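Undergrad: okay, here's the prediction I keep looking at, along with the sequence it came from:
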Amino acid sequence: MSNATLESLSDWGLEPALEHIERAQRSDGLILWYPEGPADPWDHVESAMALSIAGREDAARRAYRWIADAQHDDGALWATYGEAEDNDGAHAGDEPRKETHRSAYVAVGAWHHYLCTEDRDFLAELWPTVRDALAFACRQQAPTGEIYWTVGPDGEPYEDALISGCASLYKSLACGAAIADVLGHDAARERWLAARTDLGEAIRTRPDRFDRTWESKSRYAMDWFYPVLCGVLTGDPARNRLEAGFDRYLEEGLGCRCVADEPWVTVAESCELVVSLAAVGRTERAREIYDWLFQWTDDEGVFWTGYQFEDEEFWPGERPTWTGGAAVLAADALSGLSPAADLFTDPRPE
């Protein structure tokens, strides 16, 4: 890790967030939401990416090796882990399920770590994990392009899809294709790019294929900006989508609402909005919003989940590792702290 990176992260006030992530990492590599708490594979990767940006490579490698060790024969992971695990590692309080976007996000993390470190050997070590995770996700792709949300305990997919989850999968397929390109797996690369093309077309043009069996998720901010964050929309369509949602989701001086109709801003969603704005060239506005977020830290400088501005209280009273991870990723996107800084602000890899 260079001194410049250290100084830049320190200047952003992000060292406490990074220390919090490492304190919550178990000896087997799993990064919990907070010490002794639960975990999930997507947020685990988000935190691991922050470690890679900071040059904490040993901790990041342990995080990715945990995924390789925990992955099932079908390429999937349980949706939740940690607190009160059963004998299979799943969070015992939940119905066992395997969510496609959570299982596949290892591809984004693996590619991100490679961009930060240029460690081709470790990328090759992770290849079987990435290959099998994306194969699992692609097996759940409908003929109309969307990828089903989850597979239940009976092994059958739940035949409905989430905009935000599919946008995340779109990014996972892009990163998987980039990994395949570096490692010379041409057939996998072509297969994943084709699946990505069909998925992107569904997100952009087939709103009828999402939220068919449950209440629409459009009130959630992630449905608003994730197609931009993950590169499904670029250029003017992306800018127009963000512009159209500001009045509904953005609370001036506070951050991004998690849900449009609740008086609650959350740091992680705000950070992801910051990256989305940077991706469409709205860097000045992105920096402004990012600066608001440091009022939502504790005395140590660790981020709370968010702030309920009608009750004027931090809610819930948790400091998730993935919130700090999102803050590190946003600072990287704004300042170019690492070689992976443009992972979400450039629509490539292709």
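TA: Good, I have the coordinates.
Undergrad: C-alpha only now, for contacts and for neighbours.
TA: Will do.
Undergrad: for stretch 275-289, what is the distance to the chain centroid?
TA: Relative to its chain's centre, stretch 275-289 lies at 18 Å (C-alpha atoms, centre = their mean, to the nearest Å).
Undergrad: actually stretch 235-246, not the one I wrote
TA: Distance, centroid of stretch 235-246 to centroid of chain: 21 Å (C-alpha atoms, centre = their mean).
Undergrad: thought Ala107 was touching Cys175?
TA: Yes - using C-alpha atoms under 8 Å, Ala107 is in contact with Cys175, at 5.8 Å.
Undergrad: and the helices in the chain?
TA: 3-12, 15-23, 41-53, 57-70, 100-104, 106-117, 120-139, 163-183, 186-205, 221-229, 235-249, 267-279, 283-292, 321-335 (DSSP state H).
Undergrad: turn those into a markdown table, including distance to Pro347.
TA: Shown next, in a markdown table, are the helices of the chain (distance: least, C-alpha to C-alpha, whole Å):
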| stretch | distance to Pro347 |
| --- | --- |
| helix 3-12 | 24 |
| helix 15-23 | 27 |
| helix 41-53 | 18 |
| helix 57-70 | 24 |
| helix 100-104 | 18 |
| helix 106-117 | 13 |
| helix 120-139 | 19 |
| helix 163-183 | 9 |
| helix 186-205 | 13 |
| helix 221-229 | 9 |
| helix 235-249 | 10 |
| helix 267-279 | 8 |
| helix 283-292 | 16 |
| helix 321-335 | 13 |
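Undergrad: mind checking those helices for the one nearest to Glu83?
TA: helix 41-53 (13.8 Å; C-alpha to C-alpha).
Undergrad: comparing the helices of the chain, which comes out most buried?
TA: helix 100-104 (a mean of 30; mean count of other C-alpha atoms under 10 Å).
Undergrad: ok, structure two:
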Amino acid sequence: MPAVPGVVSAEQVAATGAAIARMQTDSGALPWFPGGKTDPWDHIESAMALSVTGFADEAEAAYGWSRRTQRPDGSWPIEFRGDVVVDANTDSNFCAYIAVGVWHHYLVTGDDAFLSAMWPTVDRAIDLVCTFQRPDGAFRWAQDHSTRTMFDEAQLTGNASIFHALDCAVSIAETLGHQPDRWTRAHAVLGEAFARRIDVFEPPSQHSMDWYYPVLGGALRGDVGTHRIAERWSEFVVAGKGIRCVSHRPWVTGAETSELVLALDALGDVERATELLASIQHLRDPDGSYWTGLVFSDGKRWPVEKSCWTSAAVVLAADALSRTSSGNGIFRDVRQREVTYSNR
């Protein structure tokens, strides 16, 4: 069980895993909180934390939900409420993330049968996602499911996450003996866009995810990644409290802080990563779960919810820092594939 000395104990991480498991529905879905919405991306992040904390059966039930709810074209609706589809449209990043979760669960468990069983789901999803790629390498963010009209904007955070997902998808394919040439090419061209033509994406917003996600997803590492983090550090980091979700608001959030921990760990900046993980333990509830955020100007938790994915992000950060599970490097070890498709 992951543990970070002086920050969070193995017993505490185990309790967080149990808190996530308690939020799981009979269908295998992992909603934001009991009675809340389920989206395909946060569902997978929560499943990853279950894998790390020893809830393998519950994690596989979550992947079973993903397998059953995938549509014939390889997509998932953006939002469910229970078994009801609330938003039927397609988010390319949401659909891609299945590859990250499946590869992570395989790394943690070594379960060949699981990887083979999930292959058709991953294959359909990533093939669909590749249809969202523009000629400049960036991925369109969404599609109207009823008309099949794609929205042309390419978002920084979503594309960085897709970069990570493509890397995991290629690893899955290679492990199973497939030749994922299309996916490898898509990954390389997207990596080139981040490295040489980052202006093809929508301009960075005031949300912290647009700041650190290109590092977290593996598109920018080394000196370039370190410089990117340094550029807006003072804008987002609140000493002793975590990081702001939005730059101009006095609101720190546990999930974004934990993701920055993972990004810093990937850069080798373990000391600051550990300090940041320690800084959000004020969000921990006695039942092991984590509150979503804190408005530090008045000391009030907001929203007043203990989100499944916030707890999951903390678990994944603790696992990365402690090098505990066999999947602890899922964010750190993104391969920097050689770019061979320049100026296209």
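TA: Cool, the structure landed. What you see is a predicted model; the values in this text were computed from it and never measured.
Undergrad: could you get me the TM-score between them?
TA: The TM-score (TM-score structural alignment, normalised by the length of structure 2) is 0.93; 333 aligned residues with a C-alpha RMSD of 1.6 Å.
Undergrad: so who does Leu321 of structure 2 touch?
TA: 4, 262, 265, 270, 273-274 (C-alpha atoms under 8 Å, 6 or more residues apart in numbering).
Undergrad: show me what it lines up with in structure 1.
TA: With TM-score structural alignment as the criterion, the equivalent of Leu321 of structure 2 in structure 1 is Leu334.
Undergrad: ok, Arg301 of structure 2 to Pro203 of structure 2 distance?
TA: Computed with C-alpha to C-alpha, to the nearest Å, the distance linking Arg301 of structure 2 and Pro203 of structure 2 is 30 Å.
Undergrad: neighbour count: these two, which is higher?
TA: Legend: neighbour count by other C-alpha atoms under 10 Å for Arg301 of structure 2 and Pro203, higher for Arg301 (18 against 12).
Undergrad: mind listing what that one touches?
TA: Taking C-alpha under 8 Å, 6+ apart, one finds 291-295 in contact with Arg301 of structure 2.
Undergrad: which of the residues you listed sit farthest apart?
TA: Every pair of the contacts of Arg301 of structure 2 checked by C-alpha to C-alpha; the farthest is Trp291 and Val295, at 11.6 Å.
Undergrad: more neighbours, the two?
TA: Trp291 (24 against 16).
Undergrad: pull the number of nearby residues for the nearest residue to the more buried one once chain neighbours are set aside.
TA: Excluding the flanking residues, the one nearest Trp291 of structure 2 by C-alpha to C-alpha, 6 or more residues apart in numbering is Lys306, at 4.1 Å. For Lys306 of structure 2, the number of neighbouring residues by other C-alpha under 10 Å comes to 24.
Undergrad: show me what Lys306 of structure 2 aligns to in structure 1.
TA: Lys306 of structure 2 maps onto Arg319 in structure 1, by TM-score structural alignment.
Undergrad: same check, this time on Glu275 of structure 2
TA: So Glu275 of structure 2 corresponds to Glu288, using TM-score structural alignment.
Undergrad: do Ala195 of structure 2 as well
TA: Aligned partner of Ala195 of structure 2 by TM-score structural alignment: Arg204.
Undergrad: need the contact list for that match.
TA: 232-233 are the contacts of Arg204 of structure 1 under C-alpha under 8 Å, 6+ apart.
Undergrad: just to revisit the earlier point, to Gly152 of structure 1, which of the helices of structure 1 lies closest?
TA: helix 100-104 (11.0 Å).
Undergrad: which other helices and strands does the closest one contact?
TA: Using 3 or more C-alpha pairs under 8 Å, 6 or more residues apart in numbering; DSSP states H and E, the elements in contact with helix 100-104 of structure 1 are helix 41-53, helix 120-139, helix 163-183.
Undergrad: just give me the neighbour total for the nearest residue to Gln133 of structure 2 once chain neighbours are set aside.
TA: Distance criterion C-alpha to C-alpha, 6+ apart; nearest residue to Gln133 of structure 2, sequence neighbours excluded, is Phe139 at 4.1 Å. By other C-alpha under 10 Å, 30 other residues sit near Phe139 of structure 2.
Undergrad: I figured Phe139 of structure 2 hits Phe151, correct?
TA: No - with contact defined as C-alpha under 8 Å, Phe139 of structure 2 does not count as touching Phe151 (10.0 Å).
Undergrad: now for the two: what residues contact both?
TA: Contacts common to Phe139 of structure 2 and Phe151, judged by C-alpha under 8 Å, 6+ apart, are absent.
Undergrad: look up how far Lys37 of structure 2 lies from the counterpart of Gln25 of structure 1 in structure 2.
TA: Aligned counterpart of Gln25 of structure 1 in structure 2: Gln24 (TM-score structural alignment). Computed as C-alpha to C-alpha, the Gln24 of structure 2 to Lys37 of structure 2 distance reads 12 Å.
Undergrad: do the same with Pro286 of structure 2
TA: 24 Å.
Undergrad: between those two, which one's more packed in?
TA: Lys37 (19 against 10).
Undergrad: quick one: the more buried one and Phe80 touch, right?
TA: Yes - assessed by C-alpha under 8 Å, Lys37 of structure 2 is found in contact with Phe80 at 5.6 Å.
Undergrad: okay, which residue is most central for structure 1?
TA: Glu46 (5.3 Å; C-alpha atoms, centre = their mean).
Undergrad: ok, that residue - contacts?
TA: 109, 322, 325-326.
Undergrad: swap the cut-off to 10 Å and go again
TA: Neighbour list for Glu46 of structure 1: 31, 105-106, 108-109, 321-326, 328-329 [criterion: C-alpha atoms under 10 Å, 6 or more residues apart in numbering].
Undergrad: how much space between the residue nearest to Leu329 of structure 1 when sequence neighbours are not counted and Leu14 of structure 1?
TA: Computed as C-alpha to C-alpha, 6+ apart, the closest residue to Leu329 of structure 1 that is not its neighbour in sequence is Ala50, at 6.3 Å. According to C-alpha to C-alpha, Ala50 of structure 1 stands 10 Å off from Leu14 of structure 1.
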